[in-house]
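>>> sequence and predicted structure, then a few things I'm wondering about:
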Amino acid sequence: MLIRRWLIASLLTLLSIAACAEDATTSFEEGKHYVRLDTPVRTVDPNKIEVTEVFWYGCSHCFHFEPMVHAWSKKLPKDVEFVQSPAMWNRVMEIHARAFYTAKALRVLDKVHQPIFEAINVERNMLTTPDAIATLFAKYGVEESTFHKAFKSFAVNSQVQQADARARGYQIQGTPEMIVNGKFRVSTRTAGSQRGMLEVVDYLVQQERNSAQ
């Protein structure tokens, strides 16, 4: 009798696990939890699954999302490439996008990325001019002349234009939003929360991995 009960309990446990696994693979629906782009946007490396976060330094939601997405990105497997791409719908957003790519060009993004977020969202210093951003960069060892040269450079101009073109291709409706492999757009509106965004992205990454096998 005890063996029979144990077998029944074990069977029920296995059925429960199977049901949960099935729910995990069917819980996210296209058109409800994420959107398939009409036209896929080319990724940088076709050999990797690209996840792009479209953000704006002046977006309070992006500011609060940053620690979460940063921690998440550090645990990604080697076949996934995480990139950030600034959105720009007006002059100030373009200036902030230039700050991002200037920091990358000068190899100081790891030093100034969070301080830019904090200056705008905590200190209420909106960094609306190149001079204001140069002053911030100077605190982290970048000479103002070096900053301005990079800020106006052809390389930064090109990256800003490419980011703007990508955002248009992604049909971005707000920030932050995430794009998986240039095919799917995920937002808090579709996923329900910032944590939900990452869960949907993880699901889509696995779907892309499966389809490539």
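Perfect, thanks for sending it. Numbering: from 1, shown residues only.

>>> C-alpha from now on. contacts and neighbour counts both.
Will do.

>>> longest helix in this structure, by residue count?
Counting residues, the longest helix found in the chain (DSSP state H) is helix 2-26.

>>> if you count neighbours, what's buried in stretch 186-200?
Using 16 or more other C-alpha atoms under 10 Å as the burial criterion, the residues of stretch 186-200 that qualify are Val186, Ser187, Thr188, Thr190, Ala191, Gln194, Gly196, Met197, Leu198, Val200.

>>> structure two is appended below for comparative analysis:
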Amino acid sequence: MRKLILGAALVAASVFGMAVQAEPIEAGKQYVELANPVPVSKPGKIEVVELFWYGCPHCYQFESTINPWIKQLPDDVNFIRIPAMFGGLWNVHGQLFVTLESMKVEDQVHSAVFAAIHKEGKKLATPEEMAEFLATLGVDKDTFLKTYNSFGVKSQIEKDKKLAMAYQISGVPTLIVNGKYRFDITSAGGPTQALDVADQLIAKERAAK
């Protein structure tokens, strides 16, 4: 009898668990709908933005989850990374990222920069230290230093700062879908769940076209 009761309880718990897992996402729970939507960079495409900081351990851990997801995104989705800059080392690393993007080498060295900070203990707190490290990955030192201090990079930094303010972020990693919906790992319930929220919001925006 006890076994029957226990079995029934386990089945009920399993069904309840599946029901919770299948529950649709809601504004105010898993994500926030922005009062003032932010224009996307490529009109006609569904935009997903990840705001991050190279020094953030949660962002580093999220890499192994989000990178495979990025690779399988359909053609109508445009994924963008934006560095969050709250001052100090955040801004220094933000300028590093924008420089790498400007040089079109971000895809090749992004993961290595994360690993250098979190696995090798490098601070990458000065342009010179960055240049020395990046040279080991095949990035020309002089070109990096010249680009790091360029007008184009500084202009992009100001744009990125304004976007972060418009998204009203308070921490990282944070995801924004189509300039309308903001959420993070905590609100979504975990790294994998965050991407499930992103998928559902992408589908929502696709259906609204």
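Happy to help now that I have it. The structure presented is a predicted model; accordingly, all values stated were derived computationally and were not measured.

>>> keep only those of the buried residues of stretch 186-200 of the first structure that are in strands.
Assignment to strands by DSSP state E places the following of these there: Val186, Ser187.

>>> farthest pair within the buried residues of stretch 186-200 of the first structure?
Greatest spatial distance in these: Thr190 and Leu198, 11.7 Å, computed using C-alpha to C-alpha.

>>> if we can go back for a sec, what does the helix or strand following the longest helix of the first structure correspond to over in the second structure?
If you walk from helix 2-26 of the first structure toward the C-terminus, the next helix or strand you reach (DSSP states H and E) is strand 35-36. The aligned range for strand 35-36 of the first structure in the second structure is 32-33, by TM-score structural alignment.

>>> what residue of the first structure takes the place of Ala125 of the second structure?
Using TM-score structural alignment, the equivalent of Ala125 of the second structure in the first structure is Thr128.

>>> hang on, isn't that match packed against Glu94?
No. With contacts counted by C-alpha atoms under 8 Å, Thr128 of the first structure stays clear of Glu94, the gap being 9.7 Å.

>>> and those two? which has more neighbours close in?
Using other C-alpha atoms under 10 Å, the more surrounded residue of Thr128 of the first structure and Glu94 is Glu94, with 19 against 15.

>>> can you count the residues close to Ala207 of the second structure?
Neighbours of Ala207 of the second structure under the rule other C-alpha under 10 Å: 8.

>>> now intersect the buried residues of stretch 186-200 of the first structure with the helices, please.
Assigned to helices by DSSP H, the following of those qualify: Thr188, Thr190, Ala191, Gln194, Gly196, Met197, Leu198, Val200.

>>> of these, closest to Cys20 of the first structure?
Within those, proximity to Cys20 of the first structure (C-alpha to C-alpha) peaks at Val200, which comes in at 16.2 Å.

>>> counterpart of the closest one in the second structure?
Superposed on the second structure with TM-score structural alignment, Val200 of the first structure falls opposite Val197.

>>> correct me if wrong: its match contacts Pro24.
No. At 9.1 Å, Val197 of the second structure and Pro24 do not qualify as touching, with contact defined as C-alpha under 8 Å.

>>> could you check how far the residue minimising distance to the centre of the first structure is from Tyr203 of the first structure?
In the first structure, the residue lying closest to the centroid (C-alpha atoms, centre = their mean) is Glu53, at 1.9 Å. Separation of Glu53 of the first structure from Tyr203 of the first structure (C-alpha to C-alpha, to the nearest Å) stands at 16 Å.

>>> in the first structure, which spans are strands?
Listed in chain order, the strands of the first structure (DSSP E) span residues 35-36, 49-55, 80-86, 177-180, 184-187.
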